[in-house]
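*Asks:* What shape does this take:
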Amino acid sequence: MEILKKLLKMLRETDPETYFHTLRVTKVSAEIGELVRLSAREQGLLRCGAMLHDLGKLFVPKVILEKPSGLTEAEYGIVKKHPETGVTMAKEFHLPNEVLEIILYHHERVNGKGYPYGLKRDEIPHLARIVSIADAFDAMTSDRPYRRPMSTEKAVKIIEENLGTQFDSEYGSLFIQSLAGGGKKCWLSKKESRTAMSFNEFAMNRDTFVNTLIQ
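*Replies:* Prediction:
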């Protein structure tokens, strides 16, 4: 777990926005993991992989990540390399294969139109399918340089419309049902996530928070 903390520290210092996105994605992923009744071992692997899913963005130029308008085809091609770049870096730390699979496959789609390999349905490891939902949900409901955040309701509607195409139908349905049923809040608020480094309370408890996610 010291390796994981070092990688997260590197991400936090290099790209704070991606770091806080990672924390939120990990919380949502863990909630979905509970809904599908993962074993304790798989929950740990899921959390670890979710924390490192965007590790490869350390090597994407900030001018691209922070671009306030749409990306060119060439720029998008650079962004799409981050799963492979991330897994290459993660392999150096001898992380479990399931964690590497999350990093590599979290942008695959069940209809085969994702990247980097165009895998379909069960070809995509189930933990990566969970992180895919959490990643998309947070991306839609968070501020981006090129757009304002969507409402939770709109993000849920988009996920629902893309069950069986972009997202795993079973996992996505459970997540939507949990939110509709007043399930527990499983992500950081915008105030916590976007201004966390300005709040002494969060700074004092940040390591405790990360340790909780790792456990």
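
*Asks:* Please count neighbours and contacts with C-alpha atoms only from this point.
*Replies:* Noted.

*Asks:* Give the buried residues for whichever helix in the chain runs longest.
*Replies:* Longest helix in the chain, counting residues (DSSP state H): helix 16-35. Using 16 or more other CA atoms under 10 Å as the test for burial, helix 16-35 gives 16-33.

*Asks:* what comes into contact with the helix or strand just after it?
*Replies:* Next in sequence after helix 16-35, counting helices and strands by DSSP states H and E, comes helix 40-52. Outside helix 40-52, the residues that touch it by CA atoms under 8 Å, 6 or more residues apart in numbering are 4, 7-8, 22-23, 25-27, 29-30, 33-34, 86, 96, 98-103, 127, 131, 213-215.

*Asks:* Repeat that for stretch 175-182.
*Replies:* I32, L35, V156, E160.

*Asks:* and the angle for the longest helix of the chain with helix 40-52?
*Replies:* Counting by axes from the mean of the first three to the mean of the last three CA atoms, to 10 degrees, helix 16-35 points 160 degrees away from the direction of helix 40-52.

*Asks:* What helices and strands are in contact with helix 16-35?
*Replies:* Applying 3 or more CA pairs under 8 Å, 6 or more residues apart in numbering; DSSP states H and E, we find helix 16-35 packed against helix 2-14, helix 40-52, helix 126-141, helix 169-180, helix 190-195, helix 200-214.

*Asks:* Tell me what angle the longest one forms with helix 16-35.
*Replies:* Interaxial angle, helix 126-141 versus helix 16-35 (the same axes, to 10 degrees): 130 degrees.

*Asks:* next up, for comparison:
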Amino acid sequence: MNELSLEKKVIETIAGSGDIERLKYHLDSLTGGNTFLILLSRITTHHTLEELKSVLKSAFKENGVQVKVTTKCVEEIQRKLKRCVRSKKIEEIKSTFVDQGWIFPLYHGGLIYGFLCLFINKGRLDSRLLRFVEDFLMLSLEKALKEIELIKVHSNLRPRAIALSTVHTVHRLISSTLNVDELLPRLARLCLQVTRSKTCIIYMRKGNRLQPSAIANINSQPRVKSLNLEKSKIGKALNEGAVILTSRRLWVPLIEEELVGVISLKEKQNGKPFDVNDREIVTVFAEQAIVAIKNAQLYETQSKILLESLKTLSKTLDVKSPQTYTHPLSFVDLVMAIADEYGVSSKEKEYIKYATLLLDTGKVAIPEEILKKPGRLTPDEYQSIMEHPVKSAEIVKSIKSLKPVVPIILYHHERWDGKGYPRGLKGKKIPLGARILCVADAFEAMICHRPYKESLNIEQAVEEIKKQRGKQFDPDVVDAFLRAVKKGKIKKIACRMLEEISKK
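*Replies:* Model prediction:
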């Protein structure tokens, strides 16, 4: 803050504090007269006579004082203002329109910030009251300077406090999701809130272009184009790691060794320009955001590798006994369709997907002649079949990252009424993923070929699922299944499954 702006701020702070009104009240009480006070900034010492005359007329009018401000009077006040600057002491004004007039310099620490012009009718100020006014103004000035200093300290600390809070919030975001498609919109919304901007766009790098990947906006969604890193000036600057700050735009690169993406902000909600504080806040935000994004991307890569590995593993059943492996690739789509309608979280869906691929891994331990047997199974053979969820779970639990998948696999043959296997669990004691798989597995078994029974058509299978609502199946899962049926999802997936089976 330069000297002139500080002087202006001091006068504004004193004027807004109510101190001048309180001083007038005390003076009127002590003198029995009618005082009126005018605050002037130091810049008035550089005014022309006409400019100073205009200032005084406006001030008198605001105070409700009807006086004739003559040129001679203005000259006197102007002369005393300049003398006050030199002497830094109280100066008396000789005036025809009041009994007494005084100019008090607002002086502190070697600087004059302005003046108080005091005029009194029907009364006089003795030396004791003059000292009172001087002391009062000194206290008011010191209070104003302290208030301004506190505001300055606050304005310097605020971006750092916000930055620290942002770090904490982004850390919470990191732990809330490792899905890039969920993470980016959350980061955009958080950045919008922190900076109080109208628009936040997160671009992600794809080759030599920046593609808009997440947009948060307080109004309608804006049209956003991609940026060429080689041809556009902004793109080139960002690619070199530069932060771009203008009054209405702020661009901060997301860098980890090289440019990964960019956070772009448009306009502040309060109409003020972006400043260095905003730049500092968003730079700290970007440092944390890149950690979250890279973690999510790494997790996504690992998940893809794991998923492909599980798909490969699940095919071992097909290799062992192609005619008996009953879960085509589209079975995963069937399970996901039910999970989507149920409203399962993305994390839980991921575990259910893994469980689906590993559902019947334990069947590798069942003799092939039992799996292929066309007639009724003996009690021993049926017992062998019933043990396959336990064997599947035993195989999978050795993989640490798949620990949450184990209960889904183990209990996917449990029934809502408690008559299932291997533990006879009932109701919501059965894991949600297992309840969803139970419905999907039963539907798939009804429409696809089994050595031991005739298959049903899609409509018949749907009716059977309805009949077992609240008996074999969780009513809420059945309702989710039926919603997927109504939307046409199940029929499309069922047709794909039947086509895949026919090609075996």
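
*Asks:* List just the nearest of the contacts of stretch 175-182 of the first structure to P61 of the first structure.
*Replies:* Nearest to P61 of the first structure out of those is V156 (CA to CA; 30.5 Å).

*Asks:* For the second structure, which segments count as strands?
*Replies:* Remark: strands assigned in the second structure by DSSP state E are 34-41, 91-93, 100-108, 111-121, 197-206, 209-217, 227-228, 244-245, 249-256, 258-268.

*Asks:* Pipe the ones you listed into CSV and attach distance to D135 of the second structure and mean neighbour count per row.
*Replies:* Formatted as CSV, the strands of the second structure follow (distance: least, CA to CA, whole Å; neighbours: other CA atoms under 10 Å):
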stretch, distance to D135 of the second structure, mean neighbour count
strand 34-41, 16, 20
strand 91-93, 15, 19
strand 100-108, 11, 21
strand 111-121, 13, 20
strand 197-206, 46, 22
strand 209-217, 53, 20
strand 227-228, 63, 18
strand 244-245, 46, 16
strand 249-256, 48, 22
strand 258-268, 43, 21
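
*Asks:* Now tabulate the ones you listed in JSON lines and tack on distance to H154 of the second structure.
*Replies:* Formatted as JSON lines, the strands of the second structure follow (distance: least, CA to CA, whole Å):
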{"stretch": "strand 34-41", "distance to H154 of the second structure": "25"}
{"stretch": "strand 91-93", "distance to H154 of the second structure": "37"}
{"stretch": "strand 100-108", "distance to H154 of the second structure": "23"}
{"stretch": "strand 111-121", "distance to H154 of the second structure": "22"}
{"stretch": "strand 197-206", "distance to H154 of the second structure": "21"}
{"stretch": "strand 209-217", "distance to H154 of the second structure": "28"}
{"stretch": "strand 227-228", "distance to H154 of the second structure": "37"}
{"stretch": "strand 244-245", "distance to H154 of the second structure": "22"}
{"stretch": "strand 249-256", "distance to H154 of the second structure": "23"}
{"stretch": "strand 258-268", "distance to H154 of the second structure": "20"}
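
*Asks:* Looking at those, spot the one closest to P451 of the second structure.
*Replies:* With CA to CA, the closest approach to P451 of the second structure among the strands of the second structure belongs to strand 209-217: 49.4 Å.

*Asks:* what about the helices in the stretch 51-200 of the second structure?
*Replies:* Here the stretch 51-200 of the second structure has its helices, by DSSP state H, counting those that start in this stretch, at 71-87, 127-176, 180-195.

*Asks:* how much space between the residue nearest the centre of the second structure and L137 of the second structure?
*Replies:* Centroid-nearest residue in the second structure, with CA atoms, centre = their mean: L190, separated by 1.5 Å. Counting by CA to CA, to the nearest Å, the gap from L190 of the second structure to L137 of the second structure is 46 Å.

*Asks:* So what's the residue count around the aligned partner of F93 of the first structure in the second structure?
*Replies:* Alignment note (TM-score structural alignment): F93 of the first structure maps to I399 of the second structure. Neighbourhood size, I399 of the second structure [other CA atoms under 10 Å]: 11.

*Asks:* can you check G114 of the first structure too?
*Replies:* For G114 of the first structure, the neighbour count with other CA under 10 Å is 18.

*Asks:* ok, now R186 of the second structure?
*Replies:* By other CA under 10 Å, 18 other residues sit near R186 of the second structure.

*Asks:* In contact with the nearest residue to it once chain neighbours are set aside: list those residues for me.
*Replies:* Excluding its sequence neighbours, the residue lying closest to R186 of the second structure (CA to CA, 6 or more residues apart in numbering) is L173, at 7.7 Å. Listed by CA under 8 Å, 6+ apart, the contact set of L173 of the second structure reads L183, R186, L187, A292.

*Asks:* To I11 of the second structure, which of the helices of the stretch 51-200 of the second structure lies closest?
*Replies:* Of all the helices of the stretch 51-200 of the second structure, it is helix 127-176 that lies closest to I11 of the second structure, at 8.5 Å by CA to CA.

*Asks:* Residues in contact with stretch 146-163 of the first structure: which ones?
*Replies:* Here stretch 146-163 of the first structure has contacts from 67-70, 133, 137, 140-143, 167, 169, 172-173, 176, using CA under 8 Å, 6+ apart.

*Asks:* What residues in the second structure pair up with it?
*Replies:* Counting by TM-score structural alignment, stretch 146-163 of the first structure falls onto residues 452-469 of the second structure.

*Asks:* start to end distance for the matching stretch?
*Replies:* Separation of the first and last residues of stretch 452-469 of the second structure by CA to CA is 24 Å.

*Asks:* so what corresponds to E192 of the first structure in the second structure?
*Replies:* E192 of the first structure maps onto E500 in the second structure, by TM-score structural alignment.

*Asks:* how much space between its match and L402 of the second structure?
*Replies:* Distance from E500 of the second structure to L402 of the second structure, by CA to CA: 28 Å.

*Asks:* what's the answer for S29 of the second structure, then?
*Replies:* Distance of S29 of the second structure to L402 of the second structure, computed by CA to CA: 84 Å.

*Asks:* got it, and P367 of the second structure?
*Replies:* Distance, P367 of the second structure to L402 of the second structure, by CA to CA: 26 Å.
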